[in-house]
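Build the 3D model from these lines:
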Amino acid sequence: MPDRNLTTLVGSRICHDLISPLGAIGNGLELLQMSGRADSPEVALIADSLENATARIRFFRVAYGDAKPDQQISGHEIASALRSGLGNTRLVVEFDAVDMERQTARLLFLALQCLETAMPYGGTITIDLSGQSLSLVGRADRFAREEALWENLTATAGSYELRPAQVQFALLRSLCDDEKRTLTVAQDDTTISIAL
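Below you'll find the predicted structure:
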């Protein structure tokens, strides 16, 4: 089994296994609310943390989970995962989510995470999906991008040593190679564009 397939299976397994205990925490919070103790700052902190963790796992399930050829994902599910997964960032995502192949959605979410890495100060990401072509344009007044990391995304032989928070770059490139997609990146002072 190729390493990349194993990687997506591991991603799916982790997301699946984490959702269950988070659901149990949610049930516990409901019991606290029914008992009349829901107004405390401690319960509010737990509820907020639970909501954030659940949102990120929904995002990660699409980005790192298994995606079979011709498997579909609804536009509603994509929009919901984007809203929840990027809700605590300073990013505004402009995208009319539509039903699409899960493999395409996975590439979209990984590319979004790449842009998120370079846009910690906020900005706008515009997504365009035309048939099998996908483009993302990140616009910001200020970026925090590591040039070597971005060059490694499209270079034929890169030597950049990834950190765990940058794994999306390696996975995006690997999946594009597997799916015979051309991956291009263009940058200037105010934009970063990723086209698949």
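
alpha carbons only for contacts and neighbour counts from here, please
Noted.

Give me the most central residue, this structure.
Among the residues of the chain, the one closest to the centroid is residue 109, at 3.9 Å (CA atoms, centre = their mean).

ok, which stretches of the chain are strands?
Taking DSSP state E, the strands of the chain run over residues 72-73, 91-94, 100-101, 123-130, 133-139, 184-187, 191-195.

before we go on, could you also do this sequence so I can check it against the first one:
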Amino acid sequence: MTTAIDLDKLDLAALLCSRVCHDVISPVGAIVNGLEVLEDEDDPSMKAFALDLIAKSARQASARLQFARLAFGAAGSAGAQIDTGDAENVARGFIQDDRTTLEWSVPRTLSPKNKVKLLLNLLLVAVSTIPRGGRIAVAATGEGETGGFRLRSEGSHSRIPPHLVDLLAGHASEGGSLDAHAIQPHYTGLLARATGYAIHLSLDGDGVVIAVEQA
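Alright, predicted model coming up:
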């Protein structure tokens, strides 16, 4: 049995902040560890390893913060538009690694801020359906500002996580509470409803399809 999520603005802000901190704490911690190795080690090979770790982790932290700025932040004044080319750049920096690839087929244009934020959050939803990595293909459907999106994720053990559909719809299991992990799909659902879109998830062979269209 599910119940409608009743979350006040302060709790929503706190949980979103926790989500962002969760994403950046790992690379920032790796940077600190690398700096400690530089201070304590005289071995040139260890120093080279530490410098490589610091550089890689700094790039990762930067990519995650840039993504969070567009996906969760204000990203401009009220009513602002966002370049989907910028969204593609931050999405590639955040998602693409040695386990996951991103195929982007969304035309470059200026789109309403919340619609672009919805797209970026949908990419995070798609990532959650392929826990061992794989491929995510995203394309625009329809035309103009009323057009939607279609995302397809493929990977080993692809699945629709438990409670994901309910969270997107603004519901949680009875007595369930939201945490920094669950807040992201809930926030995605809020964006969808605010922009007049409906989200549909379905299994498709060895993948998961996320279809987004005007409600």
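
Let me see the TM-score of these two.
Once superposed, chain against chain, the TM-score is 0.72 (TM-score structural alignment, normalised by the length of structure 1); 175 aligned residues with a CA RMSD of 3.3 Å.

before we move on, back to that, which residue in structure 2 lines up with the residue nearest to the centre of structure 1?
Using TM-score structural alignment, the partner of residue 109 of structure 1 in structure 2 is residue 120.

Please apply the same query to residue 88 of structure 1.
Match for residue 88 of structure 1 (TM-score structural alignment): residue 97.

again with residue 123 of structure 1
Aligned partner of residue 123 of structure 1 by TM-score structural alignment: residue 134.

Also residue 150 of structure 1?
Aligned partner of residue 150 of structure 1 by TM-score structural alignment: residue 164.

Pull the contacting residues for residue 142 of structure 2.
By CA atoms under 8 Å, 6 or more residues apart in numbering, residue 142 of structure 2 lies in contact with residue 148.

just residue 58 of structure 2 next, same as before
By CA under 8 Å, 6+ apart, the residues touching residue 58 of structure 2 are 27, 28, 31.

Report the separation between residue 122 of structure 2 and residue 185 of structure 2.
Residue 122 of structure 2 is 8 Å from residue 185 of structure 2, where distance means CA to CA, to the nearest Å.

Those two: which has the busier surroundings?
residue 122 (26 against 23; other CA atoms under 10 Å).

Tell me, how many residues neighbour the closest residue to that one other than its chain neighbours?
Distance criterion CA to CA, 6 or more residues apart in numbering; nearest residue to residue 122 of structure 2, sequence neighbours excluded, is residue 188 at 6.8 Å. Residues lying near residue 188 of structure 2 (other CA under 10 Å) number 26.

Please pull up the equivalent of residue 188 of structure 2 in structure 1.
In structure 1, the residue matched to residue 188 of structure 2 (TM-score structural alignment) is residue 172.

Surely that match touches residue 107?
Yes - applying CA atoms under 8 Å, one finds residue 172 of structure 1 in contact with residue 107, separated by 6.3 Å.

can you pull out the helices in structure 1?
3-34, 41-64, 75-85, 102-118, 147-154, 167-178 (DSSP state H).

residues contacting the aligned residue in structure 1 for residue 84 of structure 2?
By TM-score structural alignment, residue 84 of structure 2 lines up with residue 75 in structure 1. Residue 75 of structure 1 is in contact with 97, 98, 99, 100, counting by CA under 8 Å, 6+ apart.

Using PyMOL, define a selection of the buried residues within the residues you listed.
Buried members of the contacts of residue 75 of structure 1, defined by 16 or more other CA atoms under 10 Å, are picked up in PyMOL with:
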select buried, resi 97+100
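
Name the nearest residue to residue 39 of structure 1, sequence neighbours excluded.
Distance criterion CA to CA, 6+ apart; nearest residue to residue 39 of structure 1, sequence neighbours excluded, is residue 33 at 8.0 Å.
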